[in-house]
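A.B. asks: build me a model:
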Amino acid sequence: MAPITHVPHKDIDASLEIPREVCRALGLDNDRQWLRFDELNSFLWPGYDLRKRPGSLDKYDYGLLPKDLFEQLKYGILLRQQKLKAHIISRDD
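C.D. replies: Got it, this is the predicted structure:
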């Protein structure tokens, strides 16, 4: 899983800003948000730390990324992995 953060990465090639209209469609807050390419999370689904979406009784997800944004994310992750600049962190411990 590629984490979402409010903090831009110092290395501009390590993340992708999520367009505001996508943030709105997903129900994210109004602050700028980035998808990280370099620190990916690995965990069993559903994990012990999975939380319901704020304000929801039964939803855990925020929805799907648009296809073009997903393709940019995938490309960025693969490029970072080829350059050996990506890390996968297990969150099951």
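
A.B. asks: for the rest of this, base every contact and every neighbour count on C-alpha atoms.
C.D. replies: OK.

A.B. asks: so residue 58 sits against residue 51, correct?
C.D. replies: No - counting by C-alpha atoms under 8 Å, residue 58 sits too far from residue 51 to count as a contact (9.8 Å).

A.B. asks: second chain to compare with the first, below:
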Amino acid sequence: MTLPVPTPGLVIRYAYLWGREADAGLEEGLKDRPCAVVIAHRDREGELQVYVLPVTHAEPGRDQAAIEIPRLVKQRLRLDGERSWVVVDEANLFAWPGPDIRPVPGDSKQGFAYGFLPPGFFRLVRDRFLALARSGKASATRRSE
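C.D. replies: So this is what the prediction gives:
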């Protein structure tokens, strides 16, 4: 399987490490899940750095910022029918491709990606994440290889 280009808006399968898991000393995510690529850029050394936001079925609590994924978007990405949210106040940051990208289960044609968020929905997610990051209310867990 060929790895996709990590274009912002792409939803990949990834072993996401929650900030609370990292704070507890874990180095590996406990669950593979869909994650949206929100930023991809080259660092000073030319290495491609990617920020991903997790998708979860857990309804956000009062202390968590998340945007519900519309049903039609979930259908287009071939995700399950349960309600889901993109969490926008925490991210994982890693050098692409990194060891934590996983194949989408059940459909070998999909490879490692579900598809793209629609442009308008992606802008909403990206802009909310960036606003929270600028205000110091979003965090990024740096992943290592």
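
A.B. asks: and the helices in structure 1?
C.D. replies: Assigned helices in structure 1, in chain order: 20-26, 67-82 (criterion: DSSP state H).

A.B. asks: post-alignment, the first one versus structure 2, mean distance?
C.D. replies: So that's helix 20-26 of structure 1. Here the mean offset of helix 20-26 of structure 1 against structure 2 after fitting is 0.4 Å, by mean C-alpha distance after the TM-score superposition for structure 1.

A.B. asks: re the thing from before, format the helices of structure 1 as CSV; extra columns: mean neighbour count and distance to residue 36 of structure 1.
C.D. replies: CSV is the format used below for the helices of structure 1 (neighbours: other C-alpha atoms under 10 Å; distance: least, C-alpha to C-alpha, whole Å):
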stretch, mean neighbour count, distance to residue 36 of structure 1
helix 20-26, 13, 15
helix 67-82, 15, 8
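
A.B. asks: between these, which one is closest to residue 38 of structure 1.
C.D. replies: Proximity to residue 38 of structure 1 (C-alpha to C-alpha) singles out helix 67-82 among the helices of structure 1, at 6.4 Å.

A.B. asks: so which bit of structure 1 is the lengthiest strand in structure 2 matched to?
C.D. replies: Across structure 2, the strand with the greatest residue count (assigned by DSSP state E) is strand 31-42. In the comparison with structure 1, strand 31-42 of structure 2 aligns to no range at all (TM-score structural alignment).
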